[in-house]
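>>> Show me the folded form of this:
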Amino acid sequence: MTRRIRWAAAAIAAVTLAVFAAPASAQTQDTAVAHLREELAGGPPSSYALVSADGTVTTGAVGSDVTPQSPFLLGSLSKSFTATAVMQLVEAGKVGLDTPITAYLPWFRTAGENNPITVRQLLNQTSGLPTEAGTVDLYEPETTLEQRVRALADVVPVSRPGATFHYCNKNYATLGLMVEQVSGQSYADYLKAHVLAPLGMHRTFTNLADARREGLIEGSSVLFGLNVPMETPDFPGARPDGYLVSTAEDLSHYLTFQMTGAYRGARPLSAESLRLMHSAAVPTGEDHAIDGIDHYGFGWGTGTLNGQPVVQHDGDLTRYHANLGYLPDRHVGLVVLTSRNPVLLDNGAPFHHTLAMLAGVPAPEIGNGFLLTYGIIDGVALLVLIAMVLATRRQLRRARKLPELLRDKGFRRVAVRPLIGHLVAAAALYAAVFVGVGMLSYGGWLPVDVAFQTLPDFTVLVLAGMAFLAVRGVVWFALASSRTRRPAARPSRPAQTPPARAVGDAHPVR
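A predicted model of the protein is given here:
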């Protein structure tokens, strides 16, 4: 073929691909959104936004009085905003990525050898700080940002700085405090002026009071399958690592900026800084803090999905869950915000399934994980209740024989030993759950109120079991004590009858 014919053929092929490929892409996105809505239906109030690099944005919401403009707490999605602020200061020459954090916070220190920790290591979560150091104060909203960072003086790192990835909220709390020190502004004021305003994120909030005035969707917990609304306290000291508030619509602006480098002409960061933030900086190894990634860096996780690169992060609070991510090769991104976060469920499933569909994975079947999970929990609760009833009936039957038991075995064996045994069992149950489980997952003793916020069903069952054991032992002891103190009834004396008289003893008749 001549060059002209070849150019004509190429043009025809390009037009053909454009005509057929574009509708296919749009159809895929429409199918993905339909699937997302179906997965979110029947769940907690939620909102979402699907963003294409060409500027097309599809937003929606599920639940009464919920819109794409409704605010939700973001959890750890806040970390990427903190990383953006840090990179702005790096571009301005005010912060060095490989400079020790003590150059900006001279008093900063950890326990142990106290090796220097750099800004880059904090961004990459390779400071050596353990995960538990970042969760120990998450239920102490009165703690300030500086107090949280100063508390690291008592924390022994679990690895040398730069050696290993350990997801720790305090890394980003420290960076947030550094932003304040370097900029001379509060974290909230800096973020509003340099990140939120340029991106038109006017319904993104740095405190819950403002968010509530603008219609914050209150989070909820699940108790034996029932939705229980609970108000979340504000935690100003945790804004840089978990307490920003935003909407699906505002996050579509943020996602557009992350994907394309700009939003309506605004460029808060250079393309080079964005490339660095979205690069696979360090492997996460066995730390599975974020689903669907294998590397982390600068407030973002990276990995592959159906053979394609993916950049994403999730956010977890007691009563909120958030996901945000995009597929660079497909030029499409997704954000999903929900107002319920039961520990026993895969709360990110709607997001991950939809993002996988956008990557070309067939739509998965929509299961009934909620009903199955809480059906099991309710079944266990019913069995525990039945066991308590049967044990109580058995004790009532045994109480009828209490006098004989006390006479045959004595007060100590019948009453004192069971009381001690029941109280020890209740204490052991408390220790196993609120101390043992707390040490494994929380890094310290787990307060009952915190346990109730995270696992209310399980906590109620444990407390009910403890109360039953203690009350059963005390009641039995009191009953035995009352039987022991009761004076023994005196045997009734038989009525005396006059002795029979002999015939000769009869009175003479007068």
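>>> contacts, neighbours, all on C-alpha from now
OK.
>>> Look at residue 304 and say how many residues are nearby.
15 (other Cα atoms under 10 Å).
>>> hang on, it packs against residue 310?
Yes: with contact defined as Cα atoms under 8 Å, residue 304 and residue 310 form a contacting pair (5.3 Å).
>>> tell me the helices in the stretch 51-200 of the chain, going along the chain?
Secondary structure of the stretch 51-200 of the chain by DSSP state H, counting those that start in this stretch: the helices cover 78-91, 119-123, 145-150, 169-183, 187-191.
>>> List the buried residues in the third one.
In other words, helix 145-150. Buried positions in helix 145-150, judged by neighbour count with 16 or more other Cα atoms under 10 Å: 145, 148, 149, 150.
>>> what's the answer for the fourth one, then?
Within helix 169-183, the residues that qualify as buried are 169, 170, 171, 172, 173, 174, 175, 176, 177, 178, 179, 180, counting by 16+ other Cα under 10 Å.
>>> same check, this time on stretch 132-146
Buried, per 16+ other Cα under 10 Å, within stretch 132-146: 132, 133, 134, 135, 138, 145.
>>> which two in these are spaced the farthest apart?
The most widely separated members of the buried residues of stretch 132-146, counting by Cα to Cα, are 132 and 145 (16.9 Å).
>>> Residue 59: which of the helices of the stretch 51-200 of the chain is closest?
Short answer: helix 78-91, nearest of the helices of the stretch 51-200 of the chain by Cα to Cα, at 20.7 Å.
>>> still on that earlier bit, just the buried residues of stretch 132-146 now: which is nearest residue 99?
Proximity of the buried residues of stretch 132-146 to residue 99 (Cα to Cα) peaks at residue 145, which lies at 21.4 Å.
>>> dump the residue contacts of that closest one.
For residue 145, the contacting residues are 173, 177, 236, 237, 238, by Cα atoms under 8 Å, 6 or more residues apart in numbering.
>>> The structure of the following sequence is requested for comparison with the preceding one:
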Amino acid sequence: MLDDAKLNTALENVRRAGVPGLFAEVRDNDQVWQGAAGVADVTTGRPVTADMRHRVGSITKTFTAAAVLQQVESGQIGLDAPIGRYLPKLVPGERGDAITVRMLINHTSGLAEYLPYAYSSFRAFPALADTGPQSMDDHRFTRFDPIELIGLGVAAPAAGTPGGTPGLYSNTNYLLLAQLLEQVTGTTAEKCITQNVIERAGLSDTAFPDEPQMSGPHSRIYEAWFGMIDPPRDYSVYDMSYAGPSASLTSTVADLNRFYGLLLAGEIVNQSSLEQMRRTVQVISQEGKLIEYGLGLYPMEGPDGGIFWGHGGTVWGGGALSMTSADGKRQMSVAVNVQRWNKLDSMGRPQPHPIDDALAALYRVAMQR
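Predicted coordinates for the structure are as follows:
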């Protein structure tokens, strides 16, 4: 049963902790709670609403993984086939022979993250102390070529050996998966995912953006960049080609819950594929944490000890998390309109912030069975 009062209080506590605005949907069987707190625009005071569209970042990876597994089911892709069989020019030689499609999906390919090389004036995690916001401003309207981005990741020093664990979370993997989808389907990854995953799931408010501006009702999103941007800066208008099918989807909390509910019910991919998605390995996240990661999904323990499956995601200024219980009965999707609120210590490590505790408390209430 859902406790509306506790959910509303927990949501409001996140706003009080420092998030300008956030919204969420929690489902328990046929019960649905939606809530919103704070503002969508800090200048005008326009309030957030629970039906707003939002950039959901790496939640996109679940959609991309599902599209690849559909092609595995149809025999067009071998899950444990070398990527060099399909994309020999992008991952040539011995690496192309050693890295499998599965390793790309679960981040054990050993391929480095391309992002710090694309945004050359700052470095990625974990060297946070050396970062700066200037590149984000410089690249607001840059149209990145995915082949060039992949080339940066492949040419960079290897982050590990193919199949070795822990793996390293890398967007290079998912840009390669997008090229793989294009190779075997003859259409763009965005069209393939839209037709075979988004439309199949009946998601009316989920789409890949084709311009820097978002469409439909949405909140502005604000980047704090570890306290280096104070007050946080508006990055609502941004060309998402730097992420592509690894992290560029826009969606709503209702659509996310619908998608993960259908996915975990075996209605997007079959049960055999779903079992593969839930086979996890250890991966080092972009924040430098050791996590369990499957094929575009990762687990999260609920307050009652039950396991939830889903994904989180961030973009410059926005973040989201969507989790569904293993039996599909309890679901939670939350979106926030600020990112990287934690300041850094002298070693470049993010420091605790009240927002962290408030969000954790919200998740506990939302996942309480």
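>>> What does the superposition give as a TM-score?
After superposition, the two chains reach a TM-score (TM-score structural alignment, normalised by the length of structure 2) of 0.78; 326 aligned residues with a Cα RMSD of 2.9 Å.
>>> Which one of the buried residues of stretch 132-146 of structure 1 is nearest to residue 225 of structure 1?
Closest approach to residue 225 of structure 1 among these (Cα to Cα): residue 138, at 25.4 Å.
>>> distance of the residue lying closest to the closest one once chain neighbours are set aside from residue 148 of structure 1?
Nearest non-adjacent residue to residue 138 of structure 1, counting by Cα to Cα, 6 or more residues apart in numbering: residue 238, 8.0 Å away. Here residue 238 of structure 1 is placed at a distance of 9 Å from residue 148 of structure 1 (Cα to Cα, to the nearest Å).
>>> what sits in contact with each of these two?
Shared contacts of residue 238 of structure 1 and residue 148, defined by Cα under 8 Å, 6+ apart, comprise residue 173.
>>> and the buried residues of stretch 132-146 of structure 1 as JSON lines, adding distance to residue 351 of structure 1?
Output for these, formatted as JSON lines (distance: Cα to Cα, whole Å):
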{"residue": "132", "distance to residue 351 of structure 1": "27"}
{"residue": "133", "distance to residue 351 of structure 1": "29"}
{"residue": "134", "distance to residue 351 of structure 1": "26"}
{"residue": "135", "distance to residue 351 of structure 1": "25"}
{"residue": "138", "distance to residue 351 of structure 1": "25"}
{"residue": "145", "distance to residue 351 of structure 1": "31"}
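>>> Cross these against strands and list the overlap.
The strands, defined by DSSP state E, take in nothing from these.
>>> if I line the two up, what does residue 373 of structure 1 land on in structure 2?
Matched to structure 2 by TM-score structural alignment, residue 373 of structure 1 sits unpaired.
>>> Tell me which helix or strand comes right after whatever helix or strand residue 373 of structure 1 lives in.
Taking DSSP states H and E as the criterion, residue 373 of structure 1 maps to helix 369-399. Using DSSP H and E, the next helix or strand after helix 369-399 of structure 1 towards the C-terminus is helix 402-409.
>>> Report the aligned residue range of structure 2 for the helix or strand following that next one.
Moving toward the C-terminus from helix 402-409 of structure 1, the next helix or strand (DSSP H and E) is helix 411. Per TM-score structural alignment, helix 411 of structure 1 has no counterpart in structure 2.
>>> residues in contact with helix 411 of structure 1?
Contacts to helix 411 of structure 1, defined as Cα under 8 Å, 6+ apart, come from residues 480, 481, 484.
>>> what's the answer for stretch 11-21 of structure 2, then?
Outside stretch 11-21 of structure 2, the residues that touch it by Cα under 8 Å, 6+ apart are 22-23, 35-40, 42, 47-48, 336-338, 354-355, 358-359, 362.
>>> rerun that using 6 Å as the cut-off
If you take Cα atoms under 6 Å, 6 or more residues apart in numbering as the criterion, stretch 11-21 of structure 2 is touched by 37, 38, 39, 40, 337, 354, 355, 358, 359.
>>> what's the farthest-apart pair in these?
Farthest pair in these (Cα to Cα) is 40 and 354. Separation: 20.4 Å.
>>> Neighbour count: these two, which is higher?
When residue 40 of structure 2 and residue 354 are compared for neighbours, residue 40 comes out ahead with 24 against 15, by other Cα under 10 Å.
>>> re earlier: is it possible to get a markdown table of the contacts of stretch 11-21 of structure 2 that adds distance to residue 15 of structure 2 and secondary structure?
A markdown table is the format used below for the contacts of stretch 11-21 of structure 2 (distance: Cα to Cα, whole Å; DSSP: H, G, I helix; E, B strand; the rest coil):
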| residue | distance to residue 15 of structure 2 | secondary structure |
| --- | --- | --- |
| 37 | 6 | strand |
| 38 | 6 | strand |
| 39 | 9 | strand |
| 40 | 12 | coil |
| 337 | 10 | coil |
| 354 | 10 | helix |
| 355 | 8 | helix |
| 358 | 9 | helix |
| 359 | 10 | helix |
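>>> ok, and the most crowded of these?
Counting neighbours by other Cα under 10 Å, residue 337 comes out on top of these with 32 neighbours.
>>> residues touching the counterpart of it in structure 1, list them.
Matched by TM-score structural alignment, residue 337 of structure 2 corresponds to residue 339 in structure 1. Shown in contact with residue 339 of structure 1 (Cα under 6 Å, 6+ apart): 44, 45, 219, 319, 320.
>>> ok, the alignment partner in structure 2 of the last one to residue 362 of structure 2 distance?
Residue correspondence, TM-score structural alignment: residue 320 of structure 1 in this structure matches residue 318 in structure 2. From residue 318 of structure 2 across to residue 362 of structure 2, the span is 17 Å (Cα to Cα).
>>> Next: residue 241 of structure 2.
For residue 241 of structure 2, the distance to residue 362 of structure 2 (Cα to Cα) stands at 32 Å.
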